[in-house]
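A.B. asks: Kindly generate the corresponding structure for this input.
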Amino acid sequence: MSTLNIVGAGHVGRTLGRLFAARGVFAVQDVHTRSLASASAAVAFIGAGTPVDGAARPADVWMLAVADDAIAGVAAALAQATPMAGATVFHCSGAKASGELEALRHAGAFVASVHPVRSFADPAAVAAAFDGTFCGVEGDADALDVLLPAFETIGARPVRIDPAAKTVYHAAAVFASNYLVTVMDAALRAYEAAGIPPDVARELARPLATETLANVLRLGPEAALSGPIARGDAATVARQHAAVTAWDAPTGALYDALAAATWDLARRKRAGQG
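C.D. replies: Got it, this is the predicted structure:
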């Protein structure tokens, strides 16, 4: 069985480490984090491996589950400290491409990135329900030859992405998750500005939000679009923009930006119908 070293064992690193160990994909060898105490905690969660606070032993596969901005520096340090020829090294960032591991590539390793598309706030829950998780993957062919079957064994659904568009790929997740929260926050605050209590506002928004999202995912955004812009009712949009701006100028600016994008979506909707 191939050996795996883990550098950085926060929520993502320890979750994947537990899955690799439990399903017999890799023999977890050395686990290195910012402190020996956190490495020991990670090993306890994973159920395998040895916590280390110095140089790790050579391994067949290395997982760098460190912060995005630390990836290149960690890669450079490993390239200097540890024999890497023939090893497979991957990081788990959604925002950075495998090129962050260039120092290791120069040291003879095969490099890739594998980004599981889900929240890891509760590692134990994620590990128990990982099957079916999509993972954005890109990198050297030799690295992917090792990593794709490994991730498929733990239940992942790999999706190949263009490394040149990695930042846009990550922004897609931000739109689908973080900015969706921001839009819902604007809706709830607007309900409350109209005198509706917060708990009632959430219940008013619930069917609109859940049914619309279901329609987008089932039918596509063009078919799911409804409301004044879809009907071409510019006067209503103008009145709403003015009212929202008078209530809260930053939310009015958000409304205006979203309206501009929605007019474009409505044009695509009409073009598709024609």
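
A.B. asks: contacts and neighbour counts: CA atoms only from here.
C.D. replies: Fine.

A.B. asks: elements contacting whichever helix or strand Phe151 is part of?
C.D. replies: When secondary structure is defined by DSSP states H and E, Phe151 falls within helix 141-153. Taking 3 or more CA pairs under 8 Å, 6 or more residues apart in numbering; DSSP states H and E as contact, the helices and strands that helix 141-153 lies on are strand 88-91, strand 110-116, strand 157-160.

A.B. asks: Can you lay out those strands as TSV showing distance to Ala214?
C.D. replies: Formatted as TSV, the entries for these read as follows, by distance: least, CA to CA, whole Å:
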stretch	distance to Ala214
strand 88-91	32
strand 110-116	22
strand 157-160	22
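
A.B. asks: Now Pro163: closest residue in space, sequence neighbours ignored.
C.D. replies: Counting by CA to CA, 6 or more residues apart in numbering, Pro163 lies nearest to Ala97, which is 5.5 Å off, once chain neighbours are set aside.

A.B. asks: Pretty sure that neighbour sits against Tyr169.
C.D. replies: No. Using CA atoms under 8 Å, Ala97 is not in contact with Tyr169, being 10.3 Å away.

A.B. asks: run this one through as well so I can compare:
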Amino acid sequence: MAPTLNIVGAGHVGRVLGRLFAQSGVFEVQDVLTRSSASAQDAVRFIGAGRAVAAPRELRAAQVWMLAVGDDQIAPVCAALAQQGLFGQAVVFHCSGAKAASELQAAERKGARTASVHPVRSFADPDAVAAAFGGTWCGIEGEPDALALLTRAFEAIGARLVPIDAPAKTVYHAASVFASNYLVTVLDAALRAYQAAGVPEQVARELARPLASETLANVFRLGPEAALSGPVARGDMATVARQQAALASWDEPTAELYQALVAATSDLARRKRERG
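C.D. replies: The predicted model follows:
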């Protein structure tokens, strides 16, 4: 028999992992609790297994607990569930990239084994992620016994696991923010700047697409130093100053974003020169 799994907080991450665990048979999805009965029922439909519950008091004991709640809710939700005496010797894990397994201390004090597993993916489209999860990297840290069980489970759904230094967990998560969220912000600035020059929005996307795509490909193929080009890389700070002034005349927040990136890009350019 597969270990029973309770899911608390079945948003995009929770429901995708729940579906994959159920389909692979590594866990028997048992109870699903979210902020409302309706959302729990919707999550169960997506997962294709489990029982929607409306309140914590309806949860049954399980061998594994996944707390896929918001970062700031991990510790209080864990404490509330631990107070009910449901955890016992269970494995309890959360899916946050910013918080360490130490957020689950309330479960530890009740005898549970704790860990965190953070899939490094955008879950904006749950159906698409569930269909193509294989090969997804997941940052893991926590107690060895918990990680042994979770490693087998996540490898069964196609994940690739990398250990994370728990004290540096927040810096690790910031890396994902740079690689995903802030990348979107920078591209948004580029698209708006094209439009400010009279380029239609859809055409602006086509102008930016090859630049962004080729640059990303070069970063991952050659490394960031070799991939860097442009005025800062050439040491053309006069052009940088003109662009800064033009942006300030057009849109001050975008000018501030541009200016904030100059120092970091200059340091990258220095490393590029040093590498020859």
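
A.B. asks: Quick check: TM-score for this pair?
C.D. replies: Superposed pair, TM-score by TM-score structural alignment, normalised by the length of the first structure: 0.95. Supporting alignment: 273 aligned residues with a CA RMSD of 1.4 Å.

A.B. asks: thinking again about what came up before, next up, the contacts around the residue nearest to Pro163 of the first structure.
C.D. replies: Contacts were defined as CA atoms under 8 Å, 6 or more residues apart in numbering; by that measure Ala97 of the first structure touches 112-113, 138, 163-164, 166.

A.B. asks: Mind doing that once more with 10 Å?
C.D. replies: 68, 90-91, 112-115, 137-139, 161-167 (CA atoms under 10 Å, 6 or more residues apart in numbering).

A.B. asks: Which parts of the first structure are helices?
C.D. replies: Taking DSSP state H to define them, one finds helices in the first structure at 11-22, 36-46, 71-81, 102-106, 123-128, 141-153, 166-176, 178-193, 198-219, 221-224, 228-231, 234-247, 249-273.

A.B. asks: CSV for those helices, including mean neighbour count?
C.D. replies: Formatted as CSV, the entries for the helices of the first structure read as follows, by neighbours: other CA atoms under 10 Å:
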stretch, mean neighbour count
helix 11-22, 22
helix 36-46, 19
helix 71-81, 16
helix 102-106, 20
helix 123-128, 16
helix 141-153, 17
helix 166-176, 15
helix 178-193, 16
helix 198-219, 13
helix 221-224, 18
helix 228-231, 16
helix 234-247, 14
helix 249-273, 15
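
A.B. asks: Would you convert the ones you listed into a markdown table that also reports distance to Pro58 of the first structure?
C.D. replies: As requested, those are exported to a markdown table (distance: least, CA to CA, whole Å):
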| stretch | distance to Pro58 of the first structure |
| --- | --- |
| helix 11-22 | 17 |
| helix 36-46 | 18 |
| helix 71-81 | 10 |
| helix 102-106 | 13 |
| helix 123-128 | 27 |
| helix 141-153 | 16 |
| helix 166-176 | 29 |
| helix 178-193 | 39 |
| helix 198-219 | 45 |
| helix 221-224 | 49 |
| helix 228-231 | 59 |
| helix 234-247 | 60 |
| helix 249-273 | 51 |
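
A.B. asks: looking at those helices, which is closest to Ala59 of the first structure?
C.D. replies: Between Ala59 of the first structure and the helices of the first structure, the shortest gap by CA to CA is with helix 71-81, which sits at 11.8 Å.

A.B. asks: and for that closest one, what span of the second structure is it aligned with?
C.D. replies: Structural correspondence for helix 71-81 of the first structure: residues 74-84 of the second structure, per TM-score structural alignment.

A.B. asks: Name the residues that touch that stretch?
C.D. replies: Outside of stretch 74-84 of the second structure, the residues within contact range by CA under 10 Å, 6+ apart are 8-9, 56-57, 59, 61, 65, 67-70, 73, 87-88, 92-96, 99, 101-112.

A.B. asks: let's see it at 6 Å
C.D. replies: Counting contacts by CA atoms under 6 Å, 6 or more residues apart in numbering, the residues outside stretch 74-84 of the second structure that touch it are 103-104, 106-107.

A.B. asks: any chance of these in JSON lines, plus distance to Arg209 of the second structure?
C.D. replies: Rendered in JSON lines, the data for the contacts of stretch 74-84 of the second structure read as follows (distance: CA to CA, whole Å):
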{"residue": "Glu103", "distance to Arg209 of the second structure": "41"}
{"residue": "Leu104", "distance to Arg209 of the second structure": "43"}
{"residue": "Ala106", "distance to Arg209 of the second structure": "48"}
{"residue": "Ala107", "distance to Arg209 of the second structure": "47"}
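
A.B. asks: Neighbours of Ala55 of the first structure, how many?
C.D. replies: Neighbour count of Ala55 of the first structure, defined by other CA atoms under 10 Å: 11.

A.B. asks: Aligned to it, what sits in the second structure?
C.D. replies: When the two structures are superposed using TM-score structural alignment, Ala55 of the first structure falls opposite Glu58 in the second structure.

A.B. asks: what do you get for Phe20 of the first structure?
C.D. replies: Following TM-score structural alignment, the counterpart assigned to Phe20 of the first structure within the second structure is Phe21.

A.B. asks: Tell me the spacing between Val216 of the first structure and Thr210 of the first structure.
C.D. replies: According to CA to CA, to the nearest Å, Val216 of the first structure stands 10 Å off from Thr210 of the first structure.

A.B. asks: for the residue positioned nearest the centre of the first structure, what are its contacts?
C.D. replies: Taking CA atoms, centre = their mean, the centroid of the first structure lies closest to Val117, which sits 4.4 Å from it. Remark: with contacts taken as CA under 6 Å, 6+ apart, Val117 of the first structure is in contact with 134-135.
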